[in-house]
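K.L.:
coords please:
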Amino acid sequence: MALDGRHITRRSLIMNKPALALMIAATMSLAACGPADASAAQDMPMIAEVGFSDLLKNPATPFIGAQQADITIIGFMDYNCPYCKMMIPELNGLMEADPKVRVLYKEWPIFGPVSENLARIALAAGYQDKYHAVHNAFMSAPDRIQTNQKARQLATEAGVDMEQLDRDLAAHREDIDAVLLLNSREAAALALNGTPAFVINGNLIPGGIPQAQLEAVIARIRSGQPLR
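P.N.:
Down below sits the predicted model:
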């Protein structure tokens, strides 16, 4: 799979509903990336340099793993992407094995209105410190989440106070809009074609790869070796 790595420039966000709606609509035609190019498994995944520091600008981006990390993995993901779900055990295994890794999640709902609602619920749940509980519940769903009712059921089972969630969805709508719009703009700047996609310390991997390959990438980054 050929990559087109583009440097991300800082830009102001002019938040309005039409802008967000157009960005979401533009991404609905995208599909899951699937695994990274299988031919690269013999050596290293194809990797391109991007403007990594700009991806870390938003303090609202949820993360899990080390507070003081030397490796940061940024994942662009959709809860209804089957390959995203497959990557969760790989990422969790990596963080368990490596105490200096953290993962930042970029909500990028490209599979339609339900996916967008899932992303909104997850971000709103963060206001009651339930983002990761909801994230895990959505990613653990064995099948595609096809209705908003099912999304709310899963959030409830994850321990979310749904009355508080609804208040936060309303009170923080503009903030949540801003996160989703920024994530979509970053994905566009990276020329991403689908989910999952990962940026590891400034290196782009458009697709899923197993834990062993993630560890190989990290080892090269830490040693200062070129990744391609």
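K.L.:
from here on, contacts and neighbour counts on C-alpha atoms
P.N.:
Fine.
K.L.:
Nearest the geometric middle of the protein, what residue?
P.N.:
Closest to where the C-alpha atoms of the chain average out (C-alpha atoms, centre = their mean) is residue 76, at 2.8 Å.
K.L.:
What strand or helix carries the nearest residue to that one once chain neighbours are set aside?
P.N.:
Of all residues not flanking residue 76 in the chain, residue 106 sits nearest, at 4.7 Å (C-alpha to C-alpha, 6 or more residues apart in numbering). If you go by DSSP states H and E, residue 106 is part of strand 101-107.
K.L.:
what ranges do the strands span in the chain?
P.N.:
48-49, 63-65, 71-77, 101-107, 197-200, 203-205 (DSSP state E).
K.L.:
now stretch 68-76, how far from the centre of its chain.
P.N.:
For stretch 68-76, the separation from the chain centroid amounts to 11 Å (computed by C-alpha atoms, centre = their mean, to the nearest Å).
K.L.:
Another for comparison:
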Amino acid sequence: MIVSRRRFLAGSAGLVATTGLAGLARAQGYGQAFKVDNDEGRPVANTRLPGEIVGEIEGLRGVTYIGPRDAGVTLYEFFDYNCPYCRKAAADLVSLAASDPALRIGLINNPILSVQSAQAAKVSLAVQKRLGSAAAWSLYQGLLARPGRIDGLSALAAAAKLGLPAAEIEGIGDSEEVRLALKSQMRIAADLGLSTTPSYVLGNTALLGHPGPKALARMIAAQRRCDRIAC
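P.N.:
Prediction:
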């Protein structure tokens, strides 16, 4: 996989091992900085984040953005291609993007569940680098809409439908630039204590787990009104 499969697999495994559990201790301390519920009426774990770390997100390489650059509110999703809850989240984010064109959404890879997830993330980053956010957004939708485990080969097959030769994507995906981009995305997730996928950053608040589209829409509306996820 990705030019040298052995080297690619080893590199992907290393990323999962070194960053996947780094934020667990912080995440275990999550309570409710704001009293917000999910679509089923259950409390959503959330915490306020250090502004200096949140400020680093904008400078990350390889983030897939949808929506206006000058949007007043940006919702970041930290996700894993093999997270079952991320499948529901993906469908809801697609609907949210369509219904709220003033919102900016940023997709950040956090493949903490498996080596296969890291493989798919590398393919996604290669597509992002080669074709930009619109193509990477399309790949995200397609992969998370399909059943079964997602790995590098299935991600490559999906990328091929975008008109990219597998060999080209493999070469980009195995580059040092992509490796460092994925490592930096996972590192900031760990620094923020985002050990659950999906997790979100909205303003200076982190949300653990997918609260559902209605709850997300309420929090986004509150963020616009009072710069908090609940006014």
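K.L.:
about what we covered before: which ones are touching the residue nearest to the centre of the first structure?
P.N.:
With contact taken as C-alpha atoms under 8 Å, 6 or more residues apart in numbering, residue 76 of the first structure is in contact with 105, 106, 107, 108, 187, 195, 196, 197, 198.
K.L.:
how deep is the last one tucked in, by neighbour count?
P.N.:
Other residues near residue 198 of the first structure number 25, with proximity taken as other C-alpha atoms under 10 Å.
K.L.:
which one in the second structure is aligned with it?
P.N.:
Aligned by TM-score structural alignment, residue 198 of the first structure pairs with residue 200 of the second structure.
K.L.:
how about the strands of the first structure in CSV, adding distance to residue 170 of the first structure?
P.N.:
Below are the strands of the first structure laid out as CSV (distance: least, C-alpha to C-alpha, whole Å):
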stretch, distance to residue 170 of the first structure
strand 48-49, 38
strand 63-65, 23
strand 71-77, 24
strand 101-107, 18
strand 197-200, 30
strand 203-205, 35
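K.L.:
Helices of the first structure, start to end?
P.N.:
According to DSSP state H, the first structure carries its helices in the segments 17-27, 52-55, 82-97, 113-125, 131-140, 148-157, 162-171, 173-189, 211-223.
K.L.:
I'd assumed residue 199 was in contact with residue 44 of the second structure.
P.N.:
No. In this structure residue 44 of the second structure lies outside contact range of residue 199 using C-alpha atoms under 8 Å: 10.9 Å.
K.L.:
If you count surrounding residues, which of the two has more?
P.N.:
Higher neighbour count among residue 44 of the second structure and residue 199: residue 199, with 26 against 22, using other C-alpha under 10 Å.
K.L.:
Setting aside sequence neighbours, what's the nearest residue to that one?
P.N.:
Nearest one to residue 199 of the second structure, counting by C-alpha to C-alpha, 6+ apart, is residue 208 at 4.7 Å.
K.L.:
Quick check: that neighbour touching residue 197?
P.N.:
Yes. Residue 208 of the second structure lies in contact with residue 197 (C-alpha under 8 Å); the separation is 7.4 Å.
K.L.:
Of those two, give the one with the bigger neighbour count.
P.N.:
Between residue 208 of the second structure and residue 197, residue 197 has the larger neighbour count (other C-alpha under 10 Å), namely 25 against 22.
K.L.:
Just to check, the more buried one is in contact with residue 83?
P.N.:
Yes. With contact defined as C-alpha under 8 Å, residue 197 of the second structure counts as touching residue 83 (6.5 Å).
K.L.:
How many neighbouring residues does the residue mapped onto residue 185 of the second structure from the first structure have?
P.N.:
By TM-score structural alignment, residue 185 of the second structure lines up with residue 183 in the first structure. Other residues lying near residue 183 of the first structure total 21 when counted by other C-alpha under 10 Å.
K.L.:
measure residue 183 of the first structure to residue 74 of the first structure for me?
P.N.:
Applying C-alpha to C-alpha, to the nearest Å, the value for residue 183 of the first structure to residue 74 of the first structure is 11 Å.
K.L.:
All set, thanks.
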